[in-house]
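> sharing a model that was predicted from the sequence below.
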Amino acid sequence: MTDSQKCIIGLVFYPGMTALDVIGPQQVFIGLPGVELHRLWKTLEPIKTDDGMMVVPDTTFEDCPQLDVVCIGGGVGQGAVEDDPEVLAFLSKQGSTAKFVTSVCGGSIFLAKAGLLEGYRAATHWAARENLAQLGVEVGTERVVVDRNRITGGGVTAGIDFALTIASIIYGEEIAKITQLILEYNPAPPFDVGSPEKAGTELVDKAMFFVQEMSNLKVTQ
């Protein structure tokens, strides 16, 4: 893609979402040349994320242009939204024409329910892998899964890796590398337990209990 070409990217926001799922990719995307970014929801009213932060969409589903990249993330509160017919219809419509159909974390559940992952491999948050598999999707455990024009990231922080992967595909490796350097994305976590494969059964079980407790709390609120 040349600097004169426009890439229209749409990030779907919704109540109960995990902000970092899309805020991470947004930070990558806004630094790329020619990007027109839309923060999408049914209305332009402020949205409360699952950590209590308020975010404001700037484009409604109705006013959204045809997207080159459509992306949705996950969140503790996604269960209340992932069967919403308006959301699924929007994803299905945009997904039928977008150059890249994408998600981060539990966002792949939305894509599957919108009929956009049939015959594709996809990543998701480790705690949602079983749910995604039950929807007939071949689940990949990689941090980012690229299957033709379906690009999906694992849980939460994988969104940055995911976005840099998209940047490399669309703009080339050099632009993606420059973007990574500008963001000083040089992760050095204090613990090597960032995936269930590394964390071990005991820690995974404790983390799963915590995730379930958070989800139950969200449902009763």
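Looks like it came in fine. From a predicted model like this one, the values you see are computed outputs, not experimental measurements. Numbers count the residues shown, from 1 in each chain.
> please make it C-alpha for all contacts and neighbour counts, starting now.
Will do.
> show me what contacts Glu138?
By Cα atoms under 8 Å, 6 or more residues apart in numbering, Glu138 lies in contact with Gly119, Tyr120, Arg121, Ala122.
> in addition, the following structure is provided for comparison:
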Amino acid sequence: MTRIAIPLFPGFMPLDLVGPYDVLRFLPGAEVVFVATKPDLIPGADGGFGLQAQATPDDIDACDILLVPGGRGTRDYAARKPLTDWIARMHKTTTWTTSVCTGALLLGAAGILDGLDATTHWNAVPELEAFGARYTPERVVRRGKVVTAAGVSSGIDMALTLAGLIEGEEFAQALQLWIEYDPQPPYDTGSVAKAGAELAARTPGLIAGGARRG
């Protein structure tokens, strides 16, 4: 059995975890458990999407894969402390400790990224570096058993990378085909390097009036 533990908190970004979940659940013997401080329905970004937590930190004392999503809720470090304490404990038991987007900030708050290369959403780099991490502008960054992914959609890339490391490239390639992950975006602005500094500077203001990023 491969136990995959995913912490939930108010304001998590749905795609941060749903994307990699829909890859990693196909690992042989996979058991996925959603963990929150209370076994309730946990609201995601802007309250429009929620997931049911199945366990609390007291219920889970070890896991093989820890997958930490991001979202605006990561910034409330005081409220997240029970989860970051649990993340630090889980890290001692994991084969793989992973994050997507600003989930890296929770790894940082748990003391896991100090002195490590890591990635996160491009708009959260100063916060990441405040935890002692060295920001690396790559879509997926692996350092030992710690694997971090950049913004939101990169969680799928991270999960496929992880599947390849665990079960081999052919299995991961088959998974990519099964979920038909063949990105062909209508615009080539999916990174700061491609979008340019001018659009990057305007983006937070453009997004603020609608659905917000994690």
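Received it, and whenever you're ready, just let me know what you need. Being a predicted model, the structure only gives us computed values, none of them experimental.
> sorry, back to before: let's see which of the contacts of Glu138 of the first structure end up in strands.
Those of the contacts of Glu138 of the first structure mapping onto strands are Arg121, Ala122, per DSSP state E.
> neighbour-wise, give me the winner out of the contacts of Glu138 of the first structure.
Comparing those on neighbour count, Ala122 comes out first with 31 neighbours (neighbours: other Cα atoms under 10 Å).
> that one pairs with which position in the second structure?
Counting by TM-score structural alignment, Ala122 of the first structure corresponds to Ala118 in the second structure.
> pretty sure that match is touching Thr136, no?
Yes. If you go by Cα atoms under 8 Å, Ala118 of the second structure and Thr136 touch, sitting 5.6 Å apart.
> residue ranges for the strands of the first structure, please.
Using DSSP E, the strands found in the first structure span residues 7-12, 35-41, 47-48, 54-55, 59-60, 69-72, 100-104, 121-122, 138-139, 144-147, 150-153.
> nearest to Val219 of the first structure, of those strands?
Distance to Val219 of the first structure, taken as Cα to Cα, is lowest for strand 47-48 among those, at 14.6 Å.
> give me the most central residue, the second structure.
In the second structure, the residue lying closest to the centroid (Cα atoms, centre = their mean) is Val100, at 2.1 Å.
> picking that back up, ok, the contacts of Glu138 of the first structure in the second structure: which stay?
Retained contacts for these in the second structure, judged by both residues aligned by TM-score structural alignment, their matches' Cα atoms under 8 Å, are Gly119, Tyr120, Arg121, Ala122.
> now the residues you listed as CSV including distance to Phe100 of the first structure?
Converted to CSV, those look like this (distance: Cα to Cα, whole Å):
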residue, distance to Phe100 of the first structure
Gly119, 15
Tyr120, 13
Arg121, 14
Ala122, 13
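> out of those, flag the one nearest to Lys48 of the first structure.
Comparing these against Lys48 of the first structure with Cα to Cα places Ala122 closest, at 27.2 Å.
> the closest one touches Asn149, doesn't it?
No. Taking contacts as Cα under 8 Å, Ala122 of the first structure lies outside contact range of Asn149: 11.1 Å.
> okay, and the common contacts of the two?
Common neighbours of Ala122 of the first structure and Asn149 are not found (criterion: Cα under 8 Å, 6+ apart).
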